[in-house]
Structures are given as C-alpha cells and as structure tokens.
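> Make a model of this:
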Amino acid sequence: MTHLDADRLDPEHPAHAVDAPSPATGLTAAGVAERIARGQVNDVPVRSSRSLADIVRANVFTRFNAIIGVLWVIMLFVAPIQDSLFGFVILANTGIGIIQEWRAKKTLDSLALIGEVRPTVRRDGKPVGISTSEIVLDDVIEIGPGDKAVVDGVCVEADGLEIDESLLTGEADPVVKQPGDQVMSGSFVVAGGGAFRATKVGREAYAAQLAEEASRFTLVQSELRSGISTILKYVTWMMVPTAIGLILSQLLAKDNDLDDSIARTVGGIVPMVPEGLVLLTSVAFAIGVVRLGRKQCLVQELPAIEGLARVDTVCLDKTGTLTEGGMDVTDLRVLDGADERHVRAVLGALGASDPRPNASLQAIIDTYPDDGSAGAWRNTRSLPFSSARKYSGATFDEGDGAAGTWLLGAPDVLLPEDDPALAETGRLNEQGLRVLLLARAARDLDDPEVAEGVEPTALVVLEQRLRPDAADTLRYFADQDVRAKVISGDNAVSVGAVAAKLGLSGATVDARRLPAEREEMAGALDEGTVFGRVTPQQKRDMVAALQSRGHTVAMTGDGVNDVLALKDADIGVAMGSGSEATRAVAQIVLLNNSFATLPSVVAEGRRVIGNITRVATLFLVKTVYSVLLAILVVCSQVEYPFLPRHLTLLSTLTIGVPAFFLALAPNRERARPHFVRRVMRYAIPGGVVAGAATFVTYLVARQHYTGPGALDAETSAATLTLFLISMWVLAIIARPYTWWRVLLVAAMGLGFVVVLAVPWLQDFFALKLVGVTMPWTAVGIAVAGAAVLELTWGWVDRRFPV
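Presented below is the predicted three-dimensional model:
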C-alpha cells in the first residue's frame, strides 16, 4: 500500500473528518471558519519583496556601518563637531537607502497584487475565486491548462488531466492523473482539467518548502552585486592592516596631543571605506523598479533588470508575444467531398466538449457554436490539447456509435508527408495563416497511435492578430545587436511568414529536423532565426544549447509549453495574461502584456550598469589613495595630513553629491562584462596618482612652513592638491559631457571656492591657504598629476581593453 493510499484510509486523515468536503460542493462556510481558527491556512509569504524590518536591518547593520559608527562615536567625544560630519552623512545615506527600497517594495507589492492569480475553489456548492493566501486545508480547487498547483493535494476529479512535475522531480514527461493520485504544489497542468483537495497548505506544502530554501539565495546572477562584494572583500583585506599601522603610527610614534592624533587617525581610516557604493547600487536598482512599475512591469527579482541588459539573445514565443492571444477563423475548407454542415456540427461539438479551450479552439467556438444540431451526440471521452502531441480529440456516441472519434490538430503531425492536403496547408502557411486539420480517427481515443491512419475531413484556417508594437521592438533589439530567435510550436512556414511580416529576416527551420546533440543544435541555432514545430522539451534544450555557446539568453512566453525554457533561461519574461505557471517561474512579468515594454527594461538595466560602473570608479579611487596615503604616512613617520572634516568636504564635493546624480542619470551605453576589471583598471592608477601627488605636496609644505600653525597650513596645501586631482577624476568620469554634467562639475568646483573664500567656512573646515608660493606649488603638482592621470588612463585603455 502506498503512503497516499494509507492517508486515504487513515480515519484520522482530514478526508474522514466530520466536516470533510464533498468533491462537488467543497467546504461549507462553517468548515472554512473552523480551519482558519485552527491556523490551517495557506499563509506563505509573498515572494515579491522583503518586510520593512528586513529592509531596515539590511541597510543599517552592515560591516562598514559598524566600522564608521564606532569611529563616529569616538570622534563625538574627542574632536569638534566638524570632524564628526561623516557620521551624519552615513545616517543620511542609510535613511535614503531605506526610503528608496521601501518605495520599491510598495511598488512591487502593488504590482504583485494586480498580477496575482486567484484560484477557483468550491465552497457551499459554488465556484469562488480567492487569493492563494485564503486557501484552507480540505479546499477543493479546480484546475485547468496553465494552472499551477499552489498547495499539495489529492485529485478528486480528472478529465484528461495531465500535470507536468518537471520543476519538482526533473521528470520531463507529463503525468496523467486519476482520482486518488497525489498533486504536488509547484506542478502545473499541461492538458485537461479537474479538481483536487488540499491536504497540505502553507509552509507544509512541498513547493513552499523549496521556495523558502531557495529564497536564501539570489536567484538571478548579478555581476554588479557579486563584483561589488568582491571589491569590498579586497578593500577589507587592504584596510585592516593599513589601519592598524596608521593607529600605531599616530598614537605611538608622535608626541602630538592625544585628541588630535585620534582625529587624524580616524581621518585616515574613514575614507578607506567606500560606504556609499553599496547604497547607490541599491538605490539605482530600487528606482529602476519604481520606474518600470509605472509601466506595468513587475520585476520579481531586482537583479533581473541588470540581467536583461546583458542579454545578447532573445528567444520569442510567437503566440502571445509577437501575436495577440486571440485568433479569427477566416476559412473552412472541406476535403474529399465531406458535408460542410456536418463538419460545422462536429466542430461545434468539439468546442462544447472542452471546458477550457485554448485560443485556437475558442476561435472555432466563436465561429461554429454548438447549435444543437449535434445535440443527440454524447461526449464519452475527451483528449485535451497538448503542446507535445499537437492535437486534441473527442469521442461522440449517437446511440448507434455512428459519430465516432474526431481529432483536431496540426496537419503535418496527423497526416503522412505525401497527403495532398499538406500541399494546400503549405500554401496557406506561406501566407502566415494557421491551419488546423479536422480528421476522423479509426482507432479508439485511448490508443497511443490514435493519430495513425486518420481520415482528413476539413482544414480550419485561422488568422493570428499581430501585436502592433512587435515590429518596433524587434527593430530595437536588432539595433542593439541582440539576436532574436522565434521559437514556436506552430508550423515552421507559418511562423516564418509571421516573422517576415514583422521585418525579422533569417532562415526558417522545422525543429523536428534539428539534431539532438547539444553542440550540433547550437550550430543550427546560430544559423537559423525562426523555428517551428518545437516541443516544450526542445525549447528547454535550445536554451541550453545557446547558453553552451556563451550566450546570455532571455526567453519570453505565456503558455505552459514555455515554462521549462523560461525557468532555464538567464532571464524569463512572462506575459501578464499568460498562465500562472509561466508567471511563477519568470523573473519579469509584463502585466500590460506589451512586448514593447522590454526595451524599457533593457534601458533601465543599462542605466544601472553604466552609472554604477562610473560611480564605483569614483569611490574606489578614494579608497586607493586613502590606503596609499596611510602607508606613506606610516613609512615616513609623519602626522597624517588630514582631519576627518577635510575628507568629508572632499568626499561630498568630488564623490558623494556627483555620484548621486551620475548614478540616477539616463545612460544608454551598452552593457559590458567584467565589472571588477573595468573598475579597478581605472581606480588603481587614479588612486595611486592622487595619493602620490598629495603626499608630495604635503612633504614640500612641511619643508616650506615652520612655526606655530604649520600643520594647518600643510594640511590646507595638501587638501588643495587632492581636491584638484579628485575634480579631474570626476571630470573624466563625467565624460561624454552634456550640459548638466558640465554644470555638475562646475558646481562642485564652485563649492570648494566658496569654502576657501568665506571666513567662517574656512574656520569650520580648518582650511586656510597661507602665502602665495605654496598654494601655487600645490596647484602645479595637481596639474602635473592630472596630466599623468590622463596619460595613464589612456595607456590603460590601449593596453588593457575590455
């Protein structure tokens, strides 16, 4: 006896409770209330975003906030408030991060609510649509093609029910379900319909346990986030020993005032931390989510914005992506002298036999409704449409068995290659029309070979509605060097004709002739553009074959036949009107069903990638020169040249404010790989030049100035050099110039001039240029450093291109 059988026979099992539901009527209101009181509710948390507490925790309790926080508390006790400004900046940054992510969370939650599927349950004898979180134990849930099982249960009704459990078990073939069979949450219906009774809800359900485990990890690979993590790891390794050396140098090697030594020590450690880099990355992602949310685009995983921007191949499912969901019957062509009236009656009966028709059958139902002429027929057996077999069918009985078994499906699947009806089908397909064959079968519908030797009766010609925005979107991807591959289960010639109407050129291939080996398939995919008669498993294999060639693949779709490929693609994009299963596995859901939204997602991703690369260079130049200055100070056994207030001023004008604007600005640069390499190839030489030039100015000033107040004058000269070189770094990073970027750089320079010109600001930041010779010397060293920086970065571009 199986475990499931034991459950059904167990008197303690919920099915045997006094208020156990009838499959036909479901639970009563009293039964629902009782289960809610017992906590037997499907209370799985929404995946779209994390809680406010999690957001606050993630933004406040970071490694670098802990370091900065300790140093800030120390400075509050030993130095003027000017030297503690860096702490208030960190508070402001953290607050901005929390607010922006909270805005993104509200956007995600509202969009998730709009796109939420409401399962149909039977309560008090009536079908009712409810939220998934309102399902209780023992609810009887109706399911049909494309529906996902949201809880575990036992099948109580089945009408040709076939369920795909590959996302859970890895088994590719759909499983036929009969009453009493187990239904696993996370599986989805590919054909037929039925109902099942919930036996496990909430976190006890199998899929919920998997989701909870998976939610501990980032599901979409983010090169930005992983690259920044790598950079921060290296920064920590550099910072710790350097900071220890600086502390010993300033506290033990010099006879300075203790408070001043502590302040200069903190002034050396604080700028080593690129504290705003992680913040700006999160803010850029969060604002991207809000922007896309206004366009009815639900980003279920934040790094998906970045991922789509890196895609170089987009696999498009024709139906629902390039064409709209609905179809129109344009012609009915009877074959071999069949009676057209009889054919219309058969089509009407076939439509009436399927409670959940797909788009093709719905068009037939609308054109040939069941008018009662086949009223004497009794539907004794139905075979729902399946993407794998490419046909559906039904058996009818007039009492004497005369009605027989009828199939409706792809002509090139049901007929032999030499059948004359295929020639007519081919001509229609070349016009971009979809053709279905109505045929009478000689075998029983339960026979696996029922499609063999059928008698063709009529061709049903359907016209698909092209999406008005599809051509422009395909043209956009072509301009961006992103290859489009149309992958469809329809006839290859028909799909090719549709693609041609949309301006997509390239070879058309019948997927039944594709090689099975991955390497050979990858070669065929590189050569072809349009692929027809693709099975669901082939879609998955094609995605894997493209990835094996190093391609970053996005897959779009809306039907259950797209689920496996959507799951395996680097980025899965589902239509809001698509099946629940596709929306569950996709990272991006287009709630407005508009294929034209994809360019906006790509643009957001490029904005994030390009801008974060820019600002990361700014932050890490500061980290490099801070570490270098600390090392030079330790080796030279001199006072550290800066107080925290000096570096707070420099960081605000040359990094903090400009980085905020640069991180959120429009940016259409194409996404390029190797984030860490691209950032460090500029940050290391930039930081070395800035640090070396600043230290040279500091040493020259130490020789020039003597007497009381000399250290303040030396610090001011070194600050001038560091500011000018940092401004030059900013000017380089801001290229190519636009009016607002020029204005931004000029405003930051003007801000520093104001500090030097206003007496109370001079006193507040302890900056006063003494004499004429040394300030101009500092300017000259900065100009030389800027020239070296230009030459160095130019050489890096030529020597180490990425």
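
> From now on I want contacts and neighbour counts done on CA atoms only, so please keep to that.
Noted.

> Now do the buried residues in the helix or strand containing Phe88.
Per DSSP states H and E, Phe88 falls inside helix 85-114. For helix 85-114, a neighbour-count test (16 or more other C-alpha atoms under 10 Å) marks 85-87, 90, 93-94, 96-105, 107-109, 111-112 as buried.

> And stretch 127-146, by the same measure?
So stretch 127-146, judged by 16+ other C-alpha under 10 Å, has buried residues 127, 129, 132-146.

> cool, and stretch 673-688?
Quick answer for stretch 673-688 (16+ other C-alpha under 10 Å): 675-676, 678-688.

> re earlier: what helices or strands is the helix holding Phe88 leaning on?
helix 52-60, helix 63-78, helix 275-293, strand 297-299, helix 644-651 (3 or more C-alpha pairs under 8 Å, 6 or more residues apart in numbering; DSSP states H and E).

> most neighbours per residue, which of those?
Among the helices and strands packed on helix 85-114, strand 297-299 has the highest mean neighbour count (mean count of other C-alpha atoms under 10 Å), at a mean of 28.

> and it, what does it pack onto?
Strand 297-299 packs on helix 85-114, helix 275-293, strand 588-590, going by 3+ C-alpha pairs under 8 Å, 6+ apart.

> Redo those as a markdown table? Include distance to Trp793.
A markdown table is the format used below for the helices and strands packed on strand 297-299 (distance: least, C-alpha to C-alpha, whole Å):
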| stretch | distance to Trp793 |
| --- | --- |
| helix 85-114 | 30 |
| helix 275-293 | 22 |
| strand 588-590 | 38 |
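
> nearest to Leu422, of the ones you listed?
strand 588-590 (37.2 Å; C-alpha to C-alpha).

> after the closest one, next one along is what?
helix 598-636.

> Return the distance of that next one from the chain's centre.
24 Å (C-alpha atoms, centre = their mean, to the nearest Å).

> Would you mind giving the helices and strands packed on helix 85-114 as TSV with distance to Phe752 added?
Shown next, in TSV, are the helices and strands packed on helix 85-114 (distance: least, C-alpha to C-alpha, whole Å):
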stretch	distance to Phe752
helix 52-60	30
helix 63-78	24
helix 275-293	21
strand 297-299	41
helix 644-651	8
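
> Among these, which comes closest to Ala484?
Short answer: strand 297-299, nearest of the helices and strands packed on helix 85-114 by C-alpha to C-alpha, at 20.8 Å.

> Check the offset of the closest one from the chain's centre.
Distance, centroid of strand 297-299 to centroid of chain: 8 Å (C-alpha atoms, centre = their mean).

> Residues contacting it, please?
108, 111-112, 289, 292-293, 305, 587-592, 597 (C-alpha atoms under 8 Å, 6 or more residues apart in numbering).

> repeat that with 10 Å
For strand 297-299, the surrounding residues in contact (C-alpha atoms under 10 Å, 6 or more residues apart in numbering) are 48, 107-112, 114-115, 288-293, 305, 573-576, 586-594, 597-598, 600-601.

> this one next, for a side-by-side:
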Amino acid sequence: MAYSATSRAKKQETATACGIAAPREKNVQIVCTIWYNEFQESIKRGNSVPTGRKTEITLNKVLPRIEARAELGLTAHEARERLDNGYGNISPASPEKTVAQIFRDNIFTYFNLIFFVLAGLVISVHSYRNLTFMGIILANIAIGIVQELRAKRTLSKLRFIAEPHAAVIRDGQILTIPAEDAVLDDIAVFTAGQQIYADAIILTGECRVNEALVTGEADEIIKTPGGTLLSGSFIVSGECRARLDKVGCDSFVSKLTVEAKKHTRKRRSEMMRHLTRLVQIIGFIIIPFGIALYLQQTLSLQNTVADSVVTTVAALIGMIPEGLYLLVSVALTVSVMRLAQKKTLVHDLDCIETLARVDVLCVDKTGTITENKMTVREAVPLSPDTFGPDDVAALMADYTAAMGTDNETMAALKNYFTGTPRRHALQLLSFSSATKYGGVTFSHDGTFLLGAPEKILLSGYDKYKGEIEKYSSQGCRVLLLARYAGSLEDKTPQAAVTALALIVLTNSIRPEAPETFRFFKEQGVAIKVISGDNPLTVSRVALEAGIENADKYIDASTLTTERKLKSAIKEYTVFGRVTPDQKRKLIRAFKEAGHTVAMTGDGVNDVLALKDADCSIAMASGSDVACQVSQLVLMNSNFAAMPSVVSEGRRVINNIERSASLFLVKNIFSFALALTALLVALPYPITPAQLSLFNATLIGIPSFILALEPNTSLVRGRFLKNVLLRALPAGLTDFLCMLAAILACSYFNIPGKELGTMSTIIIGAVGFMMLYRISRPLNNLRRALMIAMFVLFAVGGLVFTNFFTLVPLSLTAVEITAVIVVLAVPVMTFFAWVTRKFEHDGRKAVRRG
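Predicted structure coming up:
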C-alpha cells in the first residue's frame, strides 16, 4: 500500500526527501510512493520519511463523486485514486517543525545576526583573541539544533501512536486508517467519543453530536439519516455511517482554522512572554547604544579605532542574554523528552510552565480515582412481587441488546445481562451526560428508561431515596430502570414513571490513587472531584482514595446561578451530577478566583472543560476527542503518572528562574556600566575575551547543570520579577565594584590592561558569591559544581592568560582588587537584604489586597 504525505508541510518534507521540489501550481501535487509498513517503521524510529523510493508527479484529476452504498463503501482502487489525486483529508497546516525549520530557527535569529556582525567588526581590527565569545554562540546553536532534533524523533514515536484514526468501509469491510488517509466519498463509521474529522452526511444510524468546539453552542444535537456532521464536532452517543462530503482544506473546521489564524495569535506562557519582551527591548536599544558608545570612546576618550571597537563589542555582548533563550528552549525540550519517556505526550510546550503553577487539580471519578472498567454488582427489583429478578434480567437483556456499546457502563451491563433478547426496539435514546438517562421503546410493552434515579423520578425520588442512598453511601453507582408512559422525545420525563429496579455498579479504586493524592496534598495542590455521578457515591469513593475534605459534597444541579456556583467552589470538594456545561463553568469559576487550574478527563463530557482549563490532561484510553483537545496525553492512561508530570513542570520552571538570574547579573552590570561610561566619559574596563571566561564558568555551564536538577517547589510570583530580584544584588554589586576599580585605577595611574584583569577577578568573585546564593542549600552536586567552576576559572585566568587577554598585576593593583573583593561581600549582603524586604512587603500587600 502506498502512502501519501499527510499534510502540506509533510508533503513538502517528503518531496524534499525524495529529491524533488514541490510545485507551486495549485492543482499539482507530489506523491511519493512508499510502502506503508516501511513508513510505519520509519516513523517509529523517529525519522521523517524513508528516502530513495520511487517518486511520481501526478496531476489532480477531476474525479466524479461516488455514491457508494453504506454497507460496501469505496473499493480499494477508488480510494487509492482519490488519495493520489488530492482528494484526501489533508490538514491545512502541520504544527510540527521540519528538520530545515529547526536549523533555520536556531541559526537565523536576530541576536545571532548581531553576534556575527560584532565578530566581523572584531576581525576587521585584527583583534582575533576577542572572538572567543563566538565559541559560546556556535555551541548554543549546535545544542539547540541537537536537542530539537532529539525531541522531534522522540515525539514522533508517540504522535504516531496518538494520531487520530478513522474507521471506513472499503470493499465491504471496516478498516482503521489514519484520519488523513480518508478520502472524499468514503463511508465512515462514527461512534461515541470520536471527533468528526471531515464534513459528512449521515446514511444510516443515529447519534447525538456536540458542536460546541466549532459553533460555541454546547447543546447536544440529534442527527439522523440525511443530517450533516460538521468536522471539529464530536459524537456524544450513538453510532452512524456517513459519507464524507468535504475533506481536508474544504472541510468546515479547516476553513475555520485558516480564518482564525489570520485574526488570532496564540497566547504564550507568562515566562515566554516576559523573555520575549526582554529580548525585544534589549534588541531595540543595543544598536543606538552601541553607536553612541563607539563615538564616545573614539571622540571623547581619544581611543584608537581598534580599542573602541573592542570596548563597544564587549559592552554589547554583556547586555545580550545570549544563552538565556537557549537555556529556556533546551530546558523545555529536555522536559518534553523526559515526559515522553514517561509515556506522556506534550501537545503544547507552554503547558509545562502552566503545570508548574497549578494549585487546583480537577479530576473525574471514573478512570481517574477508580479503574475505567465497571462491573454490575447486583440488580435489585423494587416491586419483586410484580416484577421479579427474572423479569429485570430479561428486560435488561433486551435493553442492552438494543443499545450500542458506546461507554463503559453499557459494556458492563452487556457483560452482566447476557440473556437472549426477545423484544424488538422501535426507538432508541442513547445515554446523554446532559439528561443523565437513556431509553428504549419496544414494539410490545412500551418505553423504558435507564439512568440517574433523581433525573427520572424527579419529585418521586424521595420514595426510594433511602434504598438508593444505601448503595450510594457504599461508593456504588446506582441506575434506575423504569417504565415510562411518555415518549422518548420528551426533554424530561413528564408522564407517569414506574420504578422497576435498581442496577448497582461498582468501580474498584486504583491502587496507586491514595499515594497520588497524598503527593498533591503535600505539594499544596487542592483536589476537586467533578463527576456526573451521584454526589454521595463520588464522596465515598473520594474519601476512600484519601482526598482531603471529600466529605464536603454537593449536587451540582442545585447550583442554578453564577453566584451559587462561585460560592460552592470555596466550600465543596466533590461536585456530583455535573453536566458538561457545568464542568466548563466550574473550571472558569476556579480561574476567575485566581487559581491555576489543571483538569484530567477521558470522556466526551469532559471536552468543554478540558478546553477551558489552564492545563488539560487526557487519558489515552479515553475518547479520541478528549485526547485531541488536551495539551497533555497520558499514553498509558495511568493517573499515577501525574505526580511526575507536575514535578517535571515545577522542576523546569523553578530551575529556569534560578539559572536565568545568572544571565541577568551580567546584563545588569554591563548595561549600568556602559551607561555610566557613556554619560561621564569613563573607559569600559573589560574585553570580550575576558567576559567569555566569566560567561563560560559562572553563567553557561552552571546554568545548564542547575536547570536539570530535581525541584518540586510550587512556583510563586511572576517570572521576570523573581529573576530580577535574584539577579539585582549581584548585578549592582558588580557595577559598584567595577566603578570603584575604574576610579582607583585612574587615581593610581594603573594601566587600562591591568584594569581589565582586575575587573575580571572582581566579577568572578561576585559571580561565585551569586552561584553560592542560588545553589543553597548545598548538596554534593552543587558543591562539586562550585569546585569545578573555581578550578576552571583559575586555570583560565592563570594558564590561558593570552587567550583571555589577561596581564600580570602590579602590587598596587593586587591590593586594590583584594580590598574591593572583600568589600563586595557586605555590599552584596546589603542588596540581598533590600530585595528580600521588598519581596516580603510585596507579598504582604498582595495578601491584604
């Protein structure tokens, strides 16, 4: 079987791999014929596409529409012809970077351009020793490319497993294929929990569809033969066969996506927004600043052109956080790879930061606290004299035979009630999470409902309340089987209802659940259970799983106003009988209350809430649509993986904050010193080569090592504020100490070359003080790091003096340097006390507010 590239971007990549250029003409496509099994194996190995295979250029033919029968579908030949001629379900764009894009994005950046220009200026004045900064830049580029390529290979393996699939009828058989291999006029089989991947017209069957993801309306719509299914919506219940009418770029969701991209911009995480803004500000000011500094050094201080160029380049290099963006990118990329190794697929890189800030985690009962699989414990007749156990079993056998297996509850019922069906179903009402019940109308005996007792009995619930809550209090799920005198088309039971039996189901609690919830309690993350089940049932299960305050529960059907809902989130832990729309409102209420909210889910009733959560996590064993709208997917569907996922988010963000402060120390003192030199005509004391020694041993290497350490502390405060407060004491200390060195050298007539060496020693000493501050409390790794960096700095300063443009110091210079280094300790201690007090006062003000 041949395989066509699965998106425009992938087609371009495939065409390039095959050694041909993709044409620009609208109606021409490249098809690289690759055996499908070879393609699968290649993707699993992390490669893009196999190369060296046969290629062919095929013109798009205008193919006639085919009205295939629902039970037969297209032939293999017809499907292949459509796929080869551009009638496949190809997405308008691929979010995944190609190899070429990875190289381009790491090489052709604004700051890389600045660095190459600065290198050219240094070469032009033949000061080759001051080109050492380019080693760090080239290393940054190489590290960035290697890490992104590794991440691409790792994630490709998971994405291949997690990509959406389609069930289509070909030659009378149901085949499962990648959704992008479905073609126009294919007969598709849609079942509950599946997202609709192309516009289609129903031929047979009936289903309930939620179109909220594409229209914003959360109502479930019943679709019957002749009805239209919009791509982007999803099947809530039922099953149907439909002809694909509009695929790929012609589908509703593709047009909507293209239009949305014209008018909207993706909201980036707080950290990336602040970093981007910082980089933009620095990028804006360095060019005029550099020109002004060069003119001042040349005209006011009468320096030579070579000295002025070297001085200006050193000042500008000091202002640019050249490794900071790389540090963040590499740390996030490594985090994605670590999560991938733990079978967690990351759809959105920014969600890693959100994970670190999560303080409320909303979970469902089934599939999270309990096992996914349900079992029927017993069937309890409510009128055993007139409708006994055998009658219940026979009716339930007929009921389950009429219904499809579109959820775990129905699967459990089918496994338990295995009798031979005797009644013929005339009309079906699939279970809906909105109504909390389903029903069947039989040709004889009338209509029967099965679902939540309080939703079927309404005012008659109190009569059976004691019996129902006896089982609910044991953590069981209780369904009511009832005869209904009305019609399945009634929005709520309005006619007479006769209660026949209670069906009692159980879920066993996941063995790892108590330990998992204990972790979140220790980490200060509040657990909120949001479920469609009876609140008493959910409360008992949550208590058994060890969730704190799980005895505080409420029936969400009583939360009829926004005010009640906002009040309830402060008081209750367990929310039962929640509708899908209420789940979304609860998530929004938590966010409006100032919380960072994560949600786990696996069903279609979770989709709307998952879309609105700050961080959405789906179980791979759940519905397709839940996996596709979520930012993270737990591929092994094990909630016990959540602590490691949250810990990973905290580790990377806390460590980035800590390591980023090392970069900003250099930026602060460089900018302050350059500005002072510009305003009062002072010489800039340090060269690019000397700055490279400081960059490597006290910024670059330590920041990358510290960024990969374990760290599970809750992330607090704003990213840029946290980083600046950490960096300010050392940055200001460096500035004052180097200013003192400049003035002392001017007073004692110490040559400028000795001033550069003195400055290197001073910023090195302050740098070690800063490294010690952010490394506390010391452990073996951090002690070893500090010792190793001291040795590297000393070897660089004593052995490679020519390489780093260092010179021997006179006795006077040594004495001045020693005095300044000693004074740096109380100066930095004072600034650290000021920043701590400022931070403490700020937190008190926030709490008062």
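
> Tell me how the two chains score on TM-score.
Remark: TM-score between the superposed chains equals 0.93 [TM-score structural alignment, normalised by the length of structure 1]; 776 aligned residues with a C-alpha RMSD of 2.1 Å.

> sorry, back to before: in helices, which of the buried residues of stretch 673-688 of structure 1 appear?
675-676, 678-688 (DSSP state H).

> Columns distance to Phe661 of structure 1 on top of the residues you listed, output as CSV?
As requested, these are exported to CSV (distance: C-alpha to C-alpha, whole Å):
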residue, distance to Phe661 of structure 1
Phe675, 20
Val676, 22
Arg678, 21
Val679, 19
Met680, 22
Arg681, 23
Tyr682, 20
Ala683, 20
Ile684, 23
Pro685, 24
Gly686, 21
Gly687, 22
Val688, 26
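
> sorry, back to before: quick one: closest of the helices and strands packed on helix 85-114 of structure 1 to Ser726 of structure 1.
helix 644-651 (8.2 Å).

> with structure 2 superposed, average distance for the closest one?
Its aligned residues in structure 2 lie a mean 0.9 Å from helix 644-651 of structure 1 after superposition (mean C-alpha distance after the TM-score superposition for structure 1).

> quick one: that helix to helix 598-636, angle?
150 degrees (axes from the mean of the first three to the mean of the last three C-alpha atoms, to 10 degrees).

> In structure 2, which residues correspond to helix 644-651 of structure 1?
The aligned range for helix 644-651 of structure 1 in structure 2 is 688-695, by TM-score structural alignment.

> Roughly how far does the counterpart of Tyr110 of structure 2 in structure 1 sit from Glu162 of structure 1?
Under the alignment (TM-score structural alignment), Tyr110 of structure 2 pairs with Arg63 of structure 1. Arg63 of structure 1 sits 51 Å away from Glu162 of structure 1, going by C-alpha to C-alpha, to the nearest Å.

> Now check structure 1 for the residue matching Trp29 of structure 2.
Quick fix: residue 29 of structure 2 is Gln, not Trp. Checking with TM-score structural alignment, Gln29 of structure 2 has no match.

> Please disregard the earlier target; I meant Arg782 of structure 2.
So Arg782 of structure 2 corresponds to Arg741, using TM-score structural alignment.

> Repeat that for Ala200 of structure 2.
Using TM-score structural alignment, Ala200 of structure 2 pairs with Gly153 in structure 1.

> That match: helix or strand, and which one exactly?
With DSSP H and E as the test, Gly153 of structure 1 turns up in strand 152-164.

> Can you spell out which helices and strands pack onto that strand?
Applying 3 or more C-alpha pairs under 10 Å, 6 or more residues apart in numbering; DSSP states H and E, we find strand 152-164 of structure 1 packed against strand 140-143, strand 175-176, strand 182-183, strand 188-200, helix 206-214, strand 378-383.

> what's the closest of those to Arg607 of structure 1?
helix 206-214 (28.5 Å).

> Could you tell me where stretch 470-478 of structure 2 falls in structure 1?
The aligned range for stretch 470-478 of structure 2 is 427-435, by TM-score structural alignment.

> Can you point out the buried residues in that stretch?
428-435.

> Among those residues, which ones are in strands?
434-435 (DSSP state E).

> Tell me the one of the buried residues of stretch 427-435 of structure 1 nearest Ile228 of structure 1?
Taking the buried residues of stretch 427-435 of structure 1 together and measuring to Ile228 of structure 1 by C-alpha to C-alpha, the closest member is Gly432, at 48.7 Å.

> For the closest one, give its distance to Arg533 of structure 1.
From Gly432 of structure 1 to Arg533 of structure 1 the distance is 15 Å (C-alpha to C-alpha).

> in the stretch 651-800 of structure 1, which spans are helices?
Along the stretch 651-800 of structure 1, counting by DSSP state H, counting those that start in this stretch, helices occupy 657-664, 675-704, 710-733, 739-757, 759-765, 773-799.

> Quick one: closest of the ones you listed to Glu455 of structure 1.
helix 675-704 (61.4 Å).

> Run through the neighbouring helices and strands of the closest one.
So helix 675-704 of structure 1, by 3+ C-alpha pairs under 10 Å, 6+ apart, packs with helix 223-252, helix 598-636, helix 710-733, helix 773-799.

> Would you mind getting the angle between that helix and helix 710-733?
Going by the same axes, to 10 degrees, helix 675-704 of structure 1 makes 150 degrees with helix 710-733.

> The strand holding Gly153 of structure 1 vs helix 206-214, what angle?
Going by the same axes, to 10 degrees, strand 152-164 of structure 1 makes 90 degrees with helix 206-214.

> What's the match for Val509 of structure 1 in structure 2?
Checking TM-score structural alignment: Val509 of structure 1 goes with Tyr553.

> Mind telling me which residue is nearest the centre of structure 1?
Ala304 (2.2 Å; C-alpha atoms, centre = their mean).

> Tell me how many other residues crowd Thr257 of structure 2.
15 (other C-alpha atoms under 10 Å).

> and the gap between it and His347 of structure 2?
17 Å.

> quick one on the thing from earlier: and the match of Arg782 of structure 2, how many neighbours does it have?
18.

> Go ahead and confirm it touches Pro666.
No. In this structure, Arg741 of structure 1 is not within contact of Pro666 by C-alpha atoms under 10 Å, at 11.5 Å.

> The counterpart of Ser156 of structure 2 in structure 1 and Asp147 of structure 1: what is the separation?
Superposed on structure 1 with TM-score structural alignment, Ser156 of structure 2 falls opposite Asp109. Separation of Asp109 of structure 1 from Asp147 of structure 1 (C-alpha to C-alpha) stands at 22 Å.

> try Gln178 of structure 1
Taking C-alpha to C-alpha, one finds Gln178 of structure 1 at 17 Å from Asp147 of structure 1.

> If you count surrounding residues, which of these two has more?
Between Gln178 of structure 1 and Asp147, counted using other C-alpha under 10 Å, Asp147 has the larger neighbour count: 24 against 17.

> Identify the residues contacting that one.
117, 119, 163, 186-191, 193, 560, 578-582.
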